[in-house]
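Q: Build the 3D model from these lines:
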Amino acid sequence: MTDEATPAAHESLAAFAPPAPDPEAALSIRGLYKTFGQKRAVDGISLDVPTGSFYGLVGPNGAGKTTTLSMATGLLKPDAGAVTVHGIDVWADPLTAKAQIGVLADGARLFDRLTGEQLVVYAGLLSGMDRPTAVSRTADLLRLLDLQEAAGTLVVDYSAGMTKKIALACAMVHAPKLLVLDEPFESVDPVSAANIRDILGGFVRGGGTVIVSSHVMDLVQRMCDHVAVISNGQVVASGTVDEVRAGADLEDRFVELVGGRRVQEGPEWLQHS
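A: Predicted coordinates:
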């Protein structure tokens, strides 16, 4: 597959004019499309993330979550549609928009031959801040994330939980208004996950907005105040967590919305009674 839409797909989207994004939203997505070869990974997604919310983005594997977040944060160019961050067009004014965003991408490679301290300082310098400010903020983040003792250790030698936390520090060092975190709790031990949840909760209480993509429905139900369910590149439900789960457990509601559940006990050779 290529990273380009087919000519026919481009023609069908050429005249598409999405409605205007919401300038009051932390993130506003309108009519977002992305095609890889013959597969439409994102199929006209529109979504508003309220400022100051803790927003969960959930969906089965291959639903289009990562592709949507990549386009929303300026990492992947959409075939059609519009994205604004606090009213700033991500693709018309990418530098200004990206200054508002902190991104923790799932599976993103870090410069892991740097120490944890060097990596976060480097992220601060890349965002345009002066070295004294970057060094000061890095010290604050390492203390907050309980990484002070590992500050001089190469990131390649970090555990999975430590790596997630140092990547989060890199996403936060430039004081973004919006954090976009793709599977931030994957491969993270319970203690590190609890610490990260506390930090993100504090960020939201301080006026920030968090978008988190996760497969763990119980975590999303407990942590988020809003949620969107994506399936086959489309939003099938969105709103507050209570609105989306409609009186049911979020996991049960999720399975109901996306389908695919197969109730089976397994083959006879797995039975031992």
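Q: rest of the way, CA atoms for contacts and neighbours
A: Will do.
Q: Where do the strands of the stretch 51-200 of the chain begin and end?
A: Applying DSSP state E, counting those that start in this stretch to the stretch 51-200 of the chain gives strands spanning 54-58, 80-85, 88-89, 101-104, 178-182.
Q: With respect to Ala169, which of these lies nearest?
A: Ala169 lies closest, by Cα to Cα, to one member of these: strand 101-104, at 9.4 Å.
Q: Packing partners of the closest one?
A: Where contact means 3 or more Cα pairs under 8 Å, 6 or more residues apart in numbering; DSSP states H and E, strand 101-104 is packed against helix 160-172, strand 178-182.
Q: Longest helix of this protein, counting residues only.
A: For the chain, the longest helix by residue count, based on DSSP state H, is helix 190-205.
Q: how far out from the middle of the chain is that helix?
A: Relative to the chain's own centre, helix 190-205 is displaced by 15 Å; criterion: Cα atoms, centre = their mean, to the nearest Å.
Q: neighbouring contacts of whichever helix or strand comes after that helix?
A: Toward the C-terminus, helix 190-205 is succeeded by strand 209-213 as the next helix or strand (DSSP states H and E). Strand 209-213 has contacts (Cα atoms under 8 Å, 6 or more residues apart in numbering) with 26, 50-58, 65, 177-184, 200, 203-204.
Q: switch to 7 Å and redo it
A: Strand 209-213 is touched from outside by 26, 51-58, 177-183, 204, with contacts defined as Cα atoms under 7 Å, 6 or more residues apart in numbering.
Q: Which helix or strand contains the residue nearest to Ala80 when sequence neighbours are not counted?
A: Spatial nearest neighbour of Ala80, chain neighbours left out: Tyr33 (5.2 Å); criterion: Cα to Cα, 6 or more residues apart in numbering. Secondary structure from DSSP H and E places Tyr33 in strand 27-36.
Q: and the next element down the chain from that strand?
A: strand 39-49.
Q: in that following strand, what's buried?
A: 40-49 (16 or more other Cα atoms under 10 Å).
Q: what's the answer for stretch 73-86, then?
A: Buried positions in stretch 73-86, judged by neighbour count with 16+ other Cα under 10 Å: 73-74, 77-86.
Q: for comparison, sequence B:
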Amino acid sequence: MGSKGEPVISIRDLKISFGTKQVLKGVNLDVFKGQIIGYIGPNGAGKSTTVKIMLGLVEGYTGSVSILGNDLSSGNMEYKRKIGYVPEVAEIYDNLTAREYLTFIGELYGLSCDETDEKAEKLMAYFGIEEVYDVRISSYSKGMKQKVMLISSLLHNPDILFLDEPLSGLDANSVMVVKEILAQLAAQGKTIFYSSHIMEVVEKISNRIILLHNGEIAVDGTFKELKERNLEGSLEEIFNQLTGFNKHEAIARDFVAAVQEEQP
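A: Predicted coordinates for the structure are as follows:
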């Protein structure tokens, strides 16, 4: 579970509403160094909102959020230098080349242009995409764009990494490489907050799984602990038990029947 000690993320009674809908209903959470948190939940459960609050992108919540000992309400944004983020839908500057984009990001984090350039090119090479370093990002495949986003989130060697569907668009070999990178970062005491709909991956890489359901934490523990609570099967099956979603077979059956209907 990673070494304990002071939590790197501490959340107390976190609540937020958008209009009349209460999205988070009192989330309490302590996260420690070296943990890979699999943060899961149905769409609309409040996963992205929680992450955006921690990133300082969403305000208007009640309760307290502290990251690396820094209370977000203090307005001190210094902690942002120590976190990395890969959003689900990347706002990436398509008309730039990877060299231009990555050196720009590096400079935002206070790295020198040359230092970033050298590191970025090296990381592109490890991902097997160095030949497009000076090509406009607009011509990249989804997987190549995803690799550039991963590199941009790690350039400044952050202490906490927030990843939203980070494997989306990657081929099988790259998925293996990224999973191993995350495991090695965690082993060095980095904290990884990993949000995904692909339960099979969450089950394999996380050492702690947090399920958000209806704006509250429904489950928090290792996959083994989830099993011990008499929740059987894969993480996907456990997820369906806990969120009460058991209609997949009926929906699929009706869908297939409609596909196969003969037109009169």
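Q: related to what we said a few turns ago, now the angle between strand 54-58 and the longest helix of structure 1, please.
A: 130 degrees (axes from the mean of the first three to the mean of the last three Cα atoms, to 10 degrees).
Q: Tell me the residues of structure 2 aligned with helix 190-205 of structure 1.
A: Helix 190-205 of structure 1 corresponds to residues 172-187 in structure 2, going by TM-score structural alignment.
Q: Ser70 of structure 1 corresponds to which position in structure 2?
A: Aligned partner of Ser70 of structure 1 by TM-score structural alignment: Lys52.
Q: Please look at its match and Glu59 and confirm they touch.
A: No. Using Cα atoms under 7 Å, Lys52 of structure 2 is not in contact with Glu59; the gap is 8.9 Å.
Q: circling back: any idea which of the strands of the stretch 51-200 of structure 1 gets closest to Ala237 of structure 1?
A: strand 54-58 (10.1 Å).
Q: Next, the angle from that closest one to strand 178-182.
A: Using the same axes, to 10 degrees: strand 54-58 of structure 1 against strand 178-182 is 30 degrees.
Q: Give the other helices and strands that strand 54-58 of structure 1 contacts.
A: If contacts are counted by 3 or more Cα pairs under 7 Å, 6 or more residues apart in numbering; DSSP states H and E, strand 54-58 of structure 1 sits against strand 209-213, strand 226-231.
Q: which residues of structure 1 does stretch 22-32 of structure 2 align to?
A: Here stretch 22-32 of structure 2 aligns to structure 1 at residues 40-50, judged by TM-score structural alignment.
Q: Excluding chain neighbours, what is closest to the residue mapped onto Leu141 of structure 1 from structure 2?
A: Using TM-score structural alignment, the equivalent of Leu141 of structure 1 in structure 2 is Leu123. Distances taken as Cα to Cα, 6+ apart place Ile151 nearest to Leu123 of structure 2, at 6.8 Å, with adjacent residues excluded.
Q: Check Gly26 of structure 2 too.
A: Counting by Cα to Cα, 6+ apart, the residue nearest Gly26 of structure 2 is Asp13, at 4.2 Å.
Q: these two touch, right, that neighbour and Leu24?
A: No. Between Asp13 of structure 2 and Leu24 there is no contact under Cα under 7 Å: 9.1 Å.
Q: For Ile83 of structure 2, see how far away the equivalent of Ser127 of structure 1 over in structure 2 is.
A: Aligned by TM-score structural alignment, Ser127 of structure 1 pairs with Tyr109 of structure 2. Remark: distance between Tyr109 of structure 2 and Ile83 of structure 2 (Cα to Cα, to the nearest Å) = 10 Å.
Q: Mutual contacts of those two, please.
A: Counting by Cα under 7 Å, 6+ apart, nothing touches both Tyr109 of structure 2 and Ile83.
Q: Buried ones in whichever strand or helix holds Lys227 of structure 2, by neighbour count?
A: Lys227 of structure 2 belongs to helix 223-228 when assigned by DSSP H and E. Within helix 223-228 of structure 2, the residues scored as buried using 16+ other Cα under 10 Å are 223, 226.
Q: Show residues contacting that helix.
A: The contact list for helix 223-228 of structure 2 (Cα under 7 Å, 6+ apart) reads 203, 209.
Q: equivalent range in structure 1 for the next helix or strand after it?
A: Later in the chain than helix 223-228 of structure 2, the nearest helix or strand by DSSP H and E is helix 235-243. Alignment of helix 235-243 of structure 2 against structure 1: residues 250-258, by TM-score structural alignment.
Q: how big's the offset between the matching stretch and structure 2?
A: Here stretch 250-258 of structure 1, set against structure 2 after superposition, deviates by a mean of 1.2 Å using mean Cα distance after the TM-score superposition for structure 1.
Q: how far out from the middle of the chain is that stretch?
A: Distance of stretch 250-258 of structure 1 from its chain centroid, counting by Cα atoms, centre = their mean, is 20 Å.
Q: Identify the residues contacting that stretch?
A: Against stretch 250-258 of structure 1 from outside (Cα under 7 Å, 6+ apart): 217, 221, 231, 245, 261.
Q: Buried among the residues you listed? Make that a ChimeraX selection.
A: Those of the contacts of stretch 250-258 of structure 1 that count as buried under 16+ other Cα under 10 Å are selected in ChimeraX with:
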select :217,221,231,245
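Q: So which residues make contact with stretch 120-138 of structure 1?
A: For stretch 120-138 of structure 1, contacts defined as Cα under 7 Å, 6+ apart pick out 117, 169-170, 173-174.
Q: hang on, I meant stretch 151-161 of structure 2
A: With Cα under 7 Å, 6+ apart, stretch 151-161 of structure 2 has contacts from 82-86, 102, 105-106, 109, 123, 190-193.
Q: Filter those residues down to just the buried residues.
A: If we count by 16+ other Cα under 10 Å, those have these buried: 82-86, 102, 105-106, 123, 190-193.
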